[in-house]
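1. Okay, sequence plus prediction incoming.
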Amino acid sequence: MSDALRPMAKQRLYEQVIERLREYVERAGLRGGDRLPAERELAQRLEVSRASVKQAIVVLEVQGLVEARHGGGTYLVRDTLAAEPVDELVRRRRRLPDVLEAREALETKLAELAAERRTAQDLEAIAGALEHMRQEIEDGGHGVEGDRRFHAAVTVAAHSSMLAEFMRAMAEQVTESRTESLRQPGRPNRSLSQHRAIYEAISNGAPSKAAAAMRRHLRTVAKVRLLSWNPDDEETDLAD
């Protein structure tokens, strides 16, 4: 049966607040680093509760679009507040733990095997990925492409066709977890440093150290604001 006539979803009030904030940032010409008005002022001007404003700020923070500094206000991270639909955030939040669990299981073993089996060409590829990520970050990016190249190079260096096939099968989900992690404040440089530790262990032919370094890295990847956000808390704040 077609779901075309399914019940209309009610829009949460804080989603409307997010849209108004996006318009405000665009019309005011705000840029990354600029400060948003205080929550109290926003609530007054939008004629909504401070709770609705706070919920909107949390969702924007989860997406890496703003940084809420304790006692210091809320600042734009980028030049826009083009937010992702909340329902997509909810879906990704539900699947992310499984993806992170699978990554730790697979990539820890890949790093261990890479330390045992890597060739000079493999090490060159891993080092090249590190340099690409460093340059991306230096240029103001998050290092997403360099991160992708690094983990791909480690996978190749493991010389395990079956594990490589598993990684290919979950490539889309890995990309989601990578992007989610690297948009956390301060995360790109920390990730780069952890990648260097993995590379050094692989280069030195130390399987246990390579596995441990990869595990530490992936547990950092798992520390994302999205997983501490509880969308169920927002369900009662609906607009007619």
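-> In hand now; what should we look at? Source: prediction; values computed, not measured.
2. CA atoms for contacts and neighbours, from now on please.
-> Fine.
3. same for whichever strand or helix holds R103, what does it pack against?
-> Per DSSP states H and E: R103 is located in helix 86-117. If contacts are counted by 3 or more C-alpha pairs under 8 Å, 6 or more residues apart in numbering; DSSP states H and E, helix 86-117 sits against helix 144-158, helix 161-169, helix 171-182, helix 187-203, helix 207-221, helix 225-228.
4. Put this next to the first one:
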Amino acid sequence: MSDALRPVARARLYEQVVERIREYATDRGLGAGDRLPPERELAQRLGVSRASVKQAIVVLDVQGLVEVRHGGGTYLVTDTLDIEPVERLVERRRILPDVLDAREALETKLAELAAERRTKADLDAIEAAIEYMAEEIRADAHGVEGDRRFHAAVTAAARNPLLADFMRSIDEQVTESRTESLRQPGRPSRSLAQHQRILDAIRMSDPKAAAAAMRRHLRTVAKVRLLTWNPDDEPEDVR
């Protein structure tokens, strides 16, 4: 049967607030480093509760578009508020825990095997990836490409074609989890240090230490703002 007459989803009020904030930033020509009006002012001008504004700000924060400084206001991180549709954000939040579980299961074993099977060329590739990521961070980037190269080099060093195929099969989801993690404040430098510890264990041919270091790293990757956000937490619009 056709589902054309399925129930119409009720638009979340905070989604409308998000769109109004985007329009405001565009109209005012706001860019990275500019401050948004205080929540109280936004609520008054939009005719909604502060709770609805707060939830809208959370959505922007989760997407890495704004920085909320406690006691200091909300600032744009990017020059444009290129907002991801909330439903897409909800879907990423739904699947992310499964992706993180899969990464821990696969990549912990890959690190263990890499410590057993790596060659000098493998070590050089892993080290080059770490240096590339460090250069990205020094250039005020998040280090996404260097991170990708690092994990790819560890996978290659493990010399297990089947595990490598599994990793390729979830490449898109892994990329999303990588981007999500590395845009957390302070995360790029922390991930870089963790990569170095994984490399050290692989270089010493210590499978147990390599697996443990990779597991600790991936559990850090799992700590993202997106997973603390409840998309169904629609506040009552009491002004």
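-> Everything's here; your move. These numbers come from a predicted model, not from an experiment.
5. and the residue lying closest to V58 of structure 2 once chain neighbours are set aside, what is it in contact with?
-> Closest residue to V58 of structure 2 apart from its sequence neighbours, by C-alpha to C-alpha, 6 or more residues apart in numbering: W229 at 7.6 Å. Residues near W229 of structure 2 by C-alpha atoms under 8 Å, 6 or more residues apart in numbering: 58-59, 62.
6. mind putting the helices and strands packed on helix 86-117 of structure 1 in TSV, mean neighbour count and distance to E39 of structure 1 included?
-> Written out in TSV, the entries for these read as follows (neighbours: other C-alpha atoms under 10 Å; distance: least, C-alpha to C-alpha, whole Å):
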stretch	mean neighbour count	distance to E39 of structure 1
helix 144-158	21	32
helix 161-169	14	43
helix 171-182	18	26
helix 187-203	20	26
helix 207-221	20	30
helix 225-228	17	20
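7. Please produce CSV containing these, extended by distance to T74 of structure 1.
-> Below are these laid out as CSV (distance: least, C-alpha to C-alpha, whole Å):
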stretch, distance to T74 of structure 1
helix 144-158, 25
helix 161-169, 38
helix 171-182, 20
helix 187-203, 19
helix 207-221, 24
helix 225-228, 16
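8. what's the closest of the ones you listed to R69 of structure 1?
-> helix 225-228 (14.1 Å; C-alpha to C-alpha).
9. Which strands and helices lie in contact with that closest one?
-> Going by 3+ C-alpha pairs under 8 Å, 6+ apart, helix 225-228 of structure 1 lies up against helix 50-62, helix 86-117.
10. Of these, which stretch is the most buried?
-> Highest mean neighbour count among those (mean count of other C-alpha atoms under 10 Å): helix 50-62, with a mean of 21.
11. and the helix or strand just after it, which residues are buried?
-> Later in the chain than helix 50-62 of structure 1, the nearest helix or strand by DSSP H and E is strand 66-69. Neighbour-count burial for strand 66-69 of structure 1 flags 66-68 (criterion: 16 or more other C-alpha atoms under 10 Å).
12. Could you export those residues to TSV, including columns for distance to R178 of structure 1?
-> Output for the buried residues of strand 66-69 of structure 1, formatted as TSV (distance: C-alpha to C-alpha, whole Å):
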residue	distance to R178 of structure 1
V66	19
E67	19
A68	22
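13. wait, which of those residues is closest to A197 of structure 1?
-> E67 (28.5 Å).
14. counterpart of that closest one in structure 2?
-> Taking TM-score structural alignment, the alignment pairs E67 of structure 1 with E67 from structure 2.
15. got a list of what that match touches?
-> Contacts of E67 of structure 2 by C-alpha under 8 Å, 6+ apart are 61, 74-77.
16. 6 Å instead, please
-> 74-75 (C-alpha atoms under 6 Å, 6 or more residues apart in numbering).
17. out of the helices and strands packed on helix 86-117 of structure 1, nearest to T119 of structure 1?
-> helix 144-158 (7.1 Å).
18. Show me what the closest one is packed against.
-> helix 86-117, helix 120-138 (3 or more C-alpha pairs under 6 Å, 6 or more residues apart in numbering; DSSP states H and E).
19. Okay, the residue lying closest to K223 of structure 2 once chain neighbours are set aside and A114 of structure 2: tell me how far apart.
-> Beyond its immediate neighbours in the sequence, the residue positioned closest to K223 of structure 2 (C-alpha to C-alpha, 6+ apart) is S181, lying 7.3 Å away. Distance of S181 of structure 2 to A114 of structure 2, computed by C-alpha to C-alpha, to the nearest Å: 24 Å.
20. Tell me the spacing between the residue positioned nearest the centre of structure 2 and R69 of structure 2.
-> By C-alpha atoms, centre = their mean, structure 2 has its centre lying nearest to E180, at 0.7 Å. Noted for E180 of structure 2: a distance of 20 Å to R69 of structure 2, by C-alpha to C-alpha.
21. cool, H195 of structure 2 as well?
-> H195 of structure 2 is 29 Å from R69 of structure 2, where distance means C-alpha to C-alpha.
22. Could you do T26 of structure 2 as well?
-> Going from T26 of structure 2 to R69 of structure 2 by C-alpha to C-alpha gives 22 Å.
23. With structure 2 overlaid, how far apart is the helix holding R103 of structure 1 on average?
-> Mean deviation of helix 86-117 of structure 1 relative to structure 2 after superposition (mean C-alpha distance after the TM-score superposition for structure 1): 0.9 Å.
24. could you give the angle of that helix to helix 120-138?
-> If you take axes from the mean of the first three to the mean of the last three C-alpha atoms, to 10 degrees, helix 86-117 of structure 1 sits at 140 degrees to helix 120-138.
25. Can you classify T80 of structure 2 by secondary structure?
-> Recorded secondary structure, T80 of structure 2: coil (DSSP: H, G, I helix; E, B strand; the rest coil).
26. give me the number of residues near it?
-> Around T80 of structure 2 there are 15 other residues, counting by other C-alpha atoms under 10 Å.
27. how about the nearest residue to it, chain neighbours excluded?
-> Nearest to T80 of structure 2 is G31, by C-alpha to C-alpha, 6+ apart, at 6.3 Å.
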